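J.: when you get a sec, could you give me coordinates for this:
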Amino acid sequence: MSDVKKVVLAYSGGLDTSVILKWLQETYGCEVVTFTADLGQGEELEPARRKAEMLGIKPENIYVDDLREEFVRDFVFPMFRANAVYEGEYLLGTSIARPLIAKRQIEIARETGADAVCHGATGKGNDQVRFELGYYALEPGIKVIAPWREWDLNSRTKLLDFAEKHQIPIAKDNRGEAPFSVDANLLHISAEGKVLEDPWETAPEYVHTRTTAPEDAPDQPTRVTIDFERGDPVAIDGQKLSPADLLAKLNQLAGDNGIGRLDIVENRFVGMKSRGVYETPGGTILLAAHRAMESITLDREAAHLKDELMPRYAKLIYNGFWWAPEREMLQALIDKSQEHVTGQVRLKLYKGNVIVEGRRSPESLYSQEHVTFEEDTVYDQRDAEGFIKLNALRLRLSGRQK
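T.: This is a model prediction of the structure:
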């Protein structure tokens, strides 16, 4: 890798990536391009630009891109069409952001003539896999630099010492041990490590930053109606919103009502178990609403097939295979299933709960005249006898053996 001339670094402006920036310049003697993605993490990103300039990066080599609409429209919404949930609980908030970051890094590498890309993920986690699978899928010949797998700065003390030696500004709260590691975007915020490492210990309340504690949520419920078109949400209470604005609105409604908290131990792709405390407020509403919309618009076997394929699809995203052909094949099937998933869902939000109260659709397969308990003229109940006997035939033949 000694022949690296220019590298695109995924840069947050924090301690780790600022150290990485200087380390790249020292170790590889290469030109560095910084890329900071606004995915709705809720932080001011201009300080990252100023810090990169202070560390010697040319203004034309500093990218700070607002990717919020693309993130929700092209990554979050397609994933939610599948009702994707990893290991029964996790809504994949961190996982789904990585392929977009990788995509934009590769685009910037092409624009700037860079021959390498770099990320700040550690050698223990999933993100190193997600980033690098994305890089290689989109640019097979790209060189990848992963400092945490190369350098000897393997502790916070060493990082701080390196930063002081090279006059890299350190936020005051970084002076001591951080209580936990945080990752955030418009879909979710996650916390891992330190005070959360013992899975028996209750997560401190201060870990939660996007949701009110359910017991402190309003005593009166909030009611909301979501409009769907072909599987995607398009309006809240009749107001059309862009994908990013819609998810932000759902985040606010859910957060105020204590919705979207999750405390899990998950299985990382690299093999170890990890405890995480996640908040996915708007996504929790969206999942319940989308399934309700599908309940009256999807054919039974189509819905069941989707449910059978969903764990495979979710695992692909979790493990970093967004750009793999099998994920794209599954997406084509999922998107086909959404052609008639159009209509409205009415929900009640109350103290951590999302309760579906109503659903309607111009494409509905729900037939009240068929299911009524009153007299009808469309269904002959005597037909059920033959249906049952045919389905029972193999059971009766098997029963004779016993």
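
J.: only C-alpha atoms for contact and neighbour calcs from this point on.
T.: OK.

J.: all the helices of the stretch 51-200 of the chain, in order from the start?
T.: 68-71, 77-81, 98-112, 127-138, 156-165 (DSSP state H, counting those that start in this stretch).

J.: reformat those helices as CSV; add mean neighbour count.
T.: CSV is the format used below for the helices of the stretch 51-200 of the chain (neighbours: other Cα atoms under 10 Å):
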stretch, mean neighbour count
helix 68-71, 19
helix 77-81, 20
helix 98-112, 20
helix 127-138, 22
helix 156-165, 15
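
J.: in a markdown table: those, plus distance to residue 298.
T.: Shown next, in a markdown table, are those (distance: least, Cα to Cα, whole Å):
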| stretch | distance to residue 298 |
| --- | --- |
| helix 68-71 | 26 |
| helix 77-81 | 12 |
| helix 98-112 | 29 |
| helix 127-138 | 32 |
| helix 156-165 | 52 |
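
J.: nearest to residue 312, of those?
T.: With Cα to Cα as the criterion, residue 312 lies closest to helix 77-81 of the helices of the stretch 51-200 of the chain, at 12.3 Å.

J.: let's see this one next, to set against the first:
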Amino acid sequence: MKEKVVLAYSGGLDTSIIIPWLKENYDIDVIAVCGNVGQDDKMDGIHEKAIKSGASKAYVEDLREEFVTTTIYQAIKAEAKYEGKYLLGTSLARPIIAKKLVEIAQMEGAKYICHGCTGKGNDQVRFESTIAALDPTIKVIAPWRIWDIKSREDALDYAEKHNIPVIATKEKIYSVDDNLWHVSTEGGNIEDLENEHSKDIYKKIVAPEDGCDVAEYVEIYFEQGIPKKVNKKELDPVDLIYTLDKLGSKHGIGVVDILENRLVGMKSRGVYETPGGTILYEAHNILESATLDKETLHYKQVVSYKYGELIYNGLWHSKLREAIDAFIDTTQENVNGSVKLKLYKGNIKPAGIFADSPLYNQGISSFGNSEFYDHKDAEGFINLFTLPLKINAMKQNKNIISEIVE
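T.: Below is the predicted model:
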């Protein structure tokens, strides 16, 4: 009886050629597994395509709700970004897909899992870290690290030779990853840093300058940091993301063009479209500004940066990530209420905060009189606050000391 390998299958260029390559180079049955994390336009016919490409069996698993509730919600609560910009669309999906690969490998009795990640990318680490954390007995086959195919052009030649239909061409050779949270585009002419990316590469959004000529308002309601309603209508997790994604898309919200530092040591340029995610992060950030005290908010910002790094680096199943989640969840206990935003041509403007228990008090914060704050109190506070500065100045300038003594 042949050994089995579970292949992370997307139906794209890389994984399409991996099926015949595995059959050519290993005496093994290939079980294709496609995790639906929101790339719905590619789901039709993918089972049939995998079988026609040589897979002995194929699974198409709907992972969208798990994707949202397990990873995306945690990222929103943490406001996690990599290097302050990237909303981690690819990084957040990989632990969910890899978990399903392990589950099916265990169910099928497969000793191997194969992925189509390149040897230069971050995804190989993300997949293999999850596999190692969930079942270290499973062995990994990574064709890009061992085969003779060295480029996407070579991959296209292989596909043509083996009569494998693919969408990519040598003229349109961008590497695209999309899901319900984002679209990332890499490769092609954006690898030259001197080139401005063309709006023709956008898959989710219209270019900001081509957004609607009329501004639009949206109100988002949160419970303990988790979005629950859009414009007072309660939505299930997946529909909520789709709703905000469509809204942000038509207003050109959420595109970033960044040169990031990959885990494997090189820099890489990517264009990311995250319309709904950008709206949610902004709304959550605004609500937190009214509901978290200064010290907690500032420390959370430090922790959020580290949280983003952990996700990006494939360490979703680390103890540190779990520990940070415990801290983040504590900070979200009071993050309840609604935020109103104004969307217009790529911009998001605050248009109202309706927190259930805000720490902001207009009576105290306004310039008028308040029984809780006397302007005269500021003098004593400033004297104590600036005491270290005065002492330092005295140490540096003996003339000041003599004047004080006299």
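
J.: quick one: TM-score?
T.: Scored by TM-score structural alignment, normalised by the length of the first structure, the superposition of the two chains gives a TM-score of 0.94; 396 aligned residues with a Cα RMSD of 1.7 Å.

J.: returning to that earlier point: out of the helices of the stretch 51-200 of the first structure, which is closest to residue 209 of the first structure?
T.: helix 68-71 (19.8 Å).

J.: just the helices in the stretch 301-406 of the second structure please.
T.: 319-331, 362-365, 377-385, 387-396, 398-405.

J.: any idea which of the ones you listed is most buried?
T.: helix 319-331 (a mean of 15; mean count of other Cα atoms under 10 Å).

J.: do you know which of the helices of the stretch 51-200 of the first structure lies nearest residue 344 of the first structure?
T.: The closest of the helices of the stretch 51-200 of the first structure to residue 344 of the first structure is helix 77-81. By Cα to Cα, the value is 15.3 Å.

J.: against the second structure, where does that closest one fall?
T.: Aligning helix 77-81 of the first structure against the second structure (TM-score structural alignment) gives residues 73-77.

J.: and stretch 139-148 of the first structure, by the same measure?
T.: Aligning stretch 139-148 of the first structure against the second structure (TM-score structural alignment) gives residues 135-144.

J.: what residues are up against the residue nearest to residue 36 of the second structure when sequence neighbours are not counted?
T.: Closest residue in space to residue 36 of the second structure, ignoring its immediate chain neighbours: residue 62 at 4.7 Å, by Cα to Cα, 6 or more residues apart in numbering. Contact analysis of residue 62 of the second structure by Cα atoms under 8 Å, 6 or more residues apart in numbering lists 35, 36, 37.

J.: now the nearest residue to residue 175 of the first structure once chain neighbours are set aside: how far from residue 289 of the first structure?
T.: Of all residues not flanking residue 175 of the first structure in the chain, residue 160 sits nearest, at 7.7 Å (Cα to Cα, 6+ apart). Taking Cα to Cα, to the nearest Å as the measure, residue 160 of the first structure falls 46 Å from residue 289 of the first structure.

J.: what does residue 309 of the first structure give?
T.: Per Cα to Cα, residue 309 of the first structure is found 20 Å from residue 289 of the first structure.

J.: and the two? Which one has more around it.
T.: The neighbour comparison of residue 309 of the first structure against residue 289 (other Cα atoms under 10 Å) goes to residue 289, with 26 against 15.

J.: pretty sure residue 260 of the second structure is in a helix, no?
T.: No. With DSSP: H, G, I helix; E, B strand; the rest coil as the criterion, residue 260 of the second structure is assigned strand and is not in a helix.

J.: burial count for the equivalent of it over in the first structure?
T.: Aligned counterpart of residue 260 of the second structure in the first structure: residue 266 (TM-score structural alignment). Residue 266 of the first structure is flanked by 15 other residues according to other Cα under 10 Å.

J.: now do the contacts for residue 266 of the first structure.
T.: Taking Cα under 8 Å, 6+ apart, we find residue 266 of the first structure in contact with 87, 273, 274, 275, 276.

J.: sweet, I'm off.
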